Structure formats: structure tokens, C-alpha cells
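> Structural data only, the sequence is not supplied:
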């Protein structure tokens, strides 16, 4: 079938809106008509060479839509089902999946780095027959998506996909970091560096968990204000005051139980080490350039400081994505407030430029 998609042909290049040929789903794959897609910072990282991916590529992985067709072997999805795309295919057969760690599924690497389907082939081609890759095996910057059936998480019929598409990546990554990775407990103190879509989701996860001190750190006033409206109790502009010192002051000189980094910079990752209390934990959610290292003073180890990575919110998508949908419906998880604007596919370059300037929380691409 022919579809319209935003194609990226190289690092730091503008998107090209092209007509592509999308092959039908193969075994254990599904075809999904895209309703909406968030623009995630990971998409920005690929576009600017921070994360390496093959070109040309259809970016977008924070997508949601309606199942159009299923390939052979798919038994738990049918045409008409509403789904949210997950980052992991949850193959169920690898060691990590068998251990209940689907956020580390072996198939996830192929989707993230090779940007193919699990069989190593692509489904998108240009009119001339050139292969076009799809980020995370999804490619939600297109009118239709083919993805592994395990990546398509069924949600209730009354789910508003134009809002809950954010759950596919940023919300699950952030809220899951607080609720799953850190397992924040009522009464604990937390700090979050970076108040984009993921950071705001961490803040909400901390609030839902019952954290009583939630400190948001971001230089952008609009993001600090949004963080306060979503559950932060305090907000710090790191360009105007020493963020680590202020965190210690706000916690009686002790520090927080958990300090989360959601920017993807090694400097701010190291800064979380200065914010935690004895036996506290730094939770690194942001993704820095993979050739960089984080340096931390060893003295903190004597106070049992810990540093913990968080991948996709340590989530089990079939359990956590419907859970987060229900938290949205109940009003506990606020998503409407995180959407800065809804745009058409043709406006994608402008949205990426705004993201590069740190403006807004999330832009959502809408499809007719």
C-alpha cells in the first residue's frame, strides 16, 4: 500500500514528506493505521546524530492507532483494536522476557539499532525500491505502521489515542522510572533534573507514589511552572542558583532519596550524585552520547550512594501501558497538560526546531 511519511535521509537534514510503499505484515506482525504520534527526544537524538541509526528512515515510535490487518500467527489482536506502540517487542522467548524483564527483550536491540523488523528486513520502500528503515520497528511519522505484534499493546475502546499516544514512550519511561525502577515510597523525597516529557512523567510518578518533596530542576520558566502544576513541590532554575545545594537546603541538609536525570547529559548525571542523601539512589533515565562516561566521586560509596540505570521505565508493556491508561482516565496521570501543540505531518521540521530550543513539553502529530 502507498502511504505518506516523513523521511529523514541524514543527520541534521530536514525531513522530506514522501510517498512510500508499505508492505503488508508478515508472520507475528500487525498493520496499524496511525491516529497520532508524539515527537520524542529520542527522535531528536537520531536526527542530530546523538543516537546512531541507518538512513533513510521513518522516525517516530510514540505512536497509537487502530489495527488494520494482522499477519499469520497473530491471535491476540484483530482489525479494529486500538493499540499503543511499545518500544519492546516482548518476544516472550528470550532470557530477559522469561525473567519478566521485557524492557530488556533481546529483540529490542534489533528494533532500536537496526531499525528493521525482527526478521532483519524492512517494510518501507521508496518508489524506486530503496529500503527505508523504521525507528524501533514502528515508524509512527507515517500514516500507517507495521510492527511486531508484541509491540502493539491493546487498550480499551474508549481510550483517546490522540492523548494516550504519549504513554508509548515518554510517559512509560518516566512514570515507570518512579514507580517501577525506583519504586518510590510514600513520604520519600525526590528530585528531577530536566522537565521535558520524560521528566514531567517522572514527577507525576513520584506524586502518584506519594513522594512529599518533589523538586523540579529546569532552566525554562514555562517548564518549571508546568512541573509545579503536575505535582512538583519546588522548582529550581539551575542557571540562577546551585541546584545541588538548593536540593540539600530543601531537604534539611540531608538530600533526596532519589534523584532522577532526564536530560541525557553526563554533567547532569554526575550532578544527581550531589543531590542524594546517604543510602540514596541516582536514577539515570536520560540517554547521553554512548561514547561518554559519567564520573562520580568515590566518597559517596562510603555512604552507600547508589547509581541505577532505567530503561523504558523497567516496564512490562502489556501490564503497565493499560495501567497508565487507567491512571489517565482516573485523573491521576495528567497528559492533556503535557501536550504543547497538535500539528500536521508537514509541520514536523518546525516542531523539531522548537524541541532543540527547549520549548514546550510534547508536540503530537495528528493524522486524518
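Received the coordinates, thanks. Owing to the predicted nature of the structure, the values given are computational and were not obtained by experimental measurement.
> Please count neighbours and contacts with C-alpha atoms only from this point.
Fine.
> quick one, strands of the stretch 251-368 of the chain?
256-261, 276-284, 306-309, 339-343, 362-366 (DSSP state E, counting those that start in this stretch).
> Tell me which of the ones you listed lies nearest to residue 132.
Residue 132 sits nearest to strand 362-366 of all the strands of the stretch 251-368 of the chain, at 20.3 Å, using Cα to Cα.
> Packing partners of that closest one?
Packing partners of strand 362-366 (3 or more Cα pairs under 8 Å, 6 or more residues apart in numbering; DSSP states H and E): strand 29-38, strand 339-343.
> returning to that earlier point: can you put the strands of the stretch 251-368 of the chain in CSV and add distance to residue 163?
As requested, those are exported to CSV (distance: least, Cα to Cα, whole Å):
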stretch, distance to residue 163
strand 256-261, 25
strand 276-284, 26
strand 306-309, 28
strand 339-343, 8
strand 362-366, 8
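> For residue 75, which of those is the nearest?
strand 362-366 (28.8 Å).
> one step back: tell me the most buried of the strands of the stretch 251-368 of the chain?
Comparing the strands of the stretch 251-368 of the chain by mean neighbour count (mean count of other Cα atoms under 10 Å), strand 256-261 comes out on top with a mean of 30.
> take a look at this one as well, against the first:
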């Protein structure tokens, strides 16, 4: 079945057409249920929105978190938040995006709060409702309906496990007409989170001693960002040997198996007893985070991005913190997508970030298998094609 928009715009992309879109989407009706690819109705873009025909969408662990019931997103609903595609319509107030543009779609932010105005949109005052919990546009209306009933939608402002999405214009980043969107789709969340957490937050200088704990798509992107900064030590830690081998190819100087009792001692040995100047934990495991915190040098910094269930706590001994150690959480790599994503695209294009080594493509009708392969480590980064 071919996914098409209903008539309502000409070849030049007539602005502000009120015609809705008849498309299809993978609908999740209950936690841990199967996805059902169904015909859905998508509202037309408003004056500050664009309609994007989805070419590809990466599968992220946050999608898996909703599927598993760990995030209270309203169901039945449509997930997906690493969308990439081609703009088909633009709203009347949109001036920097045109029909025909190839775009990557990232998270939603208001653009008006203190964090957004300070170039930290990942900490938007309305981030949680816009991206994770709301299931609707900011005004409370869902742009998606099936059989006349509203669906949970606008996940990360997208819900891109679908043939089309309507998103705020500020969420899209225009990329070159010749790029492979099925390769670049994961940049909108997972890759940007890993890369940005090192590039923007840890900000390591040459000679740094770093560790990346967990080397899925987020962690491997962090390894690449760290390697570009030429650290003295860059340790990758993971349970999967093949991922550790890839981390070494991407610039890690050492690789250690996770789940061992003497990880702290091994890190101390690698750093010559000096400790880590920085660490990035993607696992969401409080024991892993505590080990990394203990392995820090004086004034060292641990950045965590894993999202375990609410109430999960990291046990912290206050005394060592008095040596200037920092424990910091990060969302979306503290990135402004329109600034950082073009830099990451350039690294993909010159081969520094070999996303082709991480990506495996699936049809939208194989979304259940994509989730299962990701959960069991058979695929680092599934990418779904509608």
C-alpha cells in the first residue's frame, strides 16, 4: 500500500491548505502490545507548522520505554520521534522551510521560555508535556484520528511511525537534497543526545581521561564526539563484545566488559590511578552510575542520560563530592538541533561517524521485530521505512 496525502496543494506546495491528510501509522493500543498499521487522518498544518512526508524514522529507547509501560503516554497512540522526510506543505508564517526541502525532525520546544531564549531548548519549561506526556498539540488537541476517534499523538512533537507528520517549523533542520535520509534519521534524538552530551556538556579538552558506559547508538555517538577532542584515555564499557570492538574502531583507546565487580579498579589502572576527568553513562543503571562517580578524579564530572523508571536513585557518598566532583543529568545532549545537527551531518558525510555500521532498516509493518531486535542487542539502531 502506498501512503499518499489527500489533494490540497499544488506542485509548488500551496500554503495553508486546510485539506487533511489520509495516511497510515503504526498504532500501539496497550503496553507491550503489537503495533497495528492502520489508516489514520492527520490534521493539516497550522500557520507555524509544516507537513512532512516521512521517509525514515529511527527507533529510540524512549519509544521502547513507552511500549513497555514505563512512560505514561496516552494509548492508543502513535510513537516515533527520530523522523526524517520531505516537506510537502508549510504554514502561512513559515519562512525558512519550503516544500521539497529534505529535513530531519527533532524534539519540540516553545521558543519563548527562559531556557529556549538562552539557546537551551532541551530544557524548555514545557518540555515534558510537549514531548513525552501530553499526547497532543500544546493546545490539547490531537492531530491524529482513527475511525473518528483521537489518538495519542505528537510524541516529541512528531509521532513519526507514520507516513506523514505535522510538526512545528522550529523542529525541522534542512539538509542537502542528496543525503540519505534513511541513514540520517537517528540524528534527531539518539545520536544527537550522545554526541551533544560529550560535545556540549562534558566539553573535554585534549588530554582528558574519559569513559563512556553503554555503547549503543547513544554511547557510540559519544565515543565519536570524544575521539574528535583527542583525549588521552577513552574507555568504552559495555556488555556486548561486538559493540566494544566497534567503539575501538571509532576512537576508544580501551574497552572493558560491563557487569564486572572490579570495574572501578580497572578504570583506576587504565588512568594510572589519576581517575577519570569525565564520564558519560547511558545505561540508566544506578550501580553503573555510582561506579563511574567513584572512578572520577577530583573535579571530575559524570553526565547521565539514561532514563530508568521514576523513583530510581543513585546512591551517593557525599564526602567524595567535596573534592569538586559533579553529577549532572542531561536531556537531548543539551543541544539546539539547528546548530548541532548540521555539524553531525558533516561528520557522517566525511566518514568520521559511520552510521551505516549502526543502522538496520525495517518496513513499518516490521516494527515489532525492530523493537525486539533492539531489545535483544541484535541491532544497534533500527530505522523504519513507511
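Looks like it came in fine. Here the structure is a predicted model, which is why all the values come from computation and not from measurement.
> on that earlier part again, nearest approach to residue 318 of the first structure belongs to which of the strands of the stretch 251-368 of the first structure?
Of all those, strand 306-309 comes closest under Cα to Cα, at 21.7 Å.
> ok, and what's touching that closest one?
273, 279, 280, 281, 282, 283, 284, 285 (Cα atoms under 8 Å, 6 or more residues apart in numbering).
> I'd like the distance between the aligned partner of the third one in the second structure and residue 322 of the second structure.
Put plainly, it is residue 280 of the first structure. Mapped onto the second structure by TM-score structural alignment, residue 280 of the first structure lines up with residue 300. Separation of residue 300 of the second structure from residue 322 of the second structure (Cα to Cα, to the nearest Å): 11 Å.
> need the contact list for the match of residue 280 of the first structure.
Here residue 300 of the second structure is in contact with 276, 277, 278, 324, 325, 326 (Cα under 8 Å, 6+ apart).
> Which single one of those is nearest to residue 99 of the second structure?
residue 278 (43.2 Å).
> Test my guess that that closest one contacts residue 209.
Yes: under the criterion of Cα atoms under 8 Å, residue 278 of the second structure makes contact with residue 209 at 6.5 Å.
> Start and end of stretch 140-148 of the first structure, how far apart?
13 Å.
> Which residue in the second structure aligns with residue 186 of the first structure?
Using TM-score structural alignment as the criterion, residue 186 of the first structure maps onto residue 206 of the second structure.
> follow-up on the earlier one: of all pairs in the contacts of strand 306-309 of the first structure, which one is the farthest apart?
It's 279 and 285 that sit farthest apart of those, by Cα to Cα, at 19.2 Å.
> From the contacts of strand 306-309 of the first structure, pick the one nearest residue 78 of the first structure.
Nearest to residue 78 of the first structure out of the contacts of strand 306-309 of the first structure is residue 285 (Cα to Cα; 34.0 Å).
> Neighbours of that closest one, how many?
26 (other Cα atoms under 10 Å).
> just the one 3 residues further on next, same as before
Around residue 288 of the first structure there are 20 other residues, counting by other Cα under 10 Å.
> Could you measure from the residue lying closest to it once chain neighbours are set aside over to residue 10 of the first structure?
Using Cα to Cα, 6 or more residues apart in numbering and skipping the chain neighbours, the partner closest in space to residue 288 of the first structure is residue 264 (4.3 Å). Per Cα to Cα, residue 264 of the first structure is found 22 Å from residue 10 of the first structure.
> Stretch 26-35 of the first structure corresponds to what range in the second structure?
Mapping stretch 26-35 of the first structure onto the second structure (TM-score structural alignment) gives residues 46-55.
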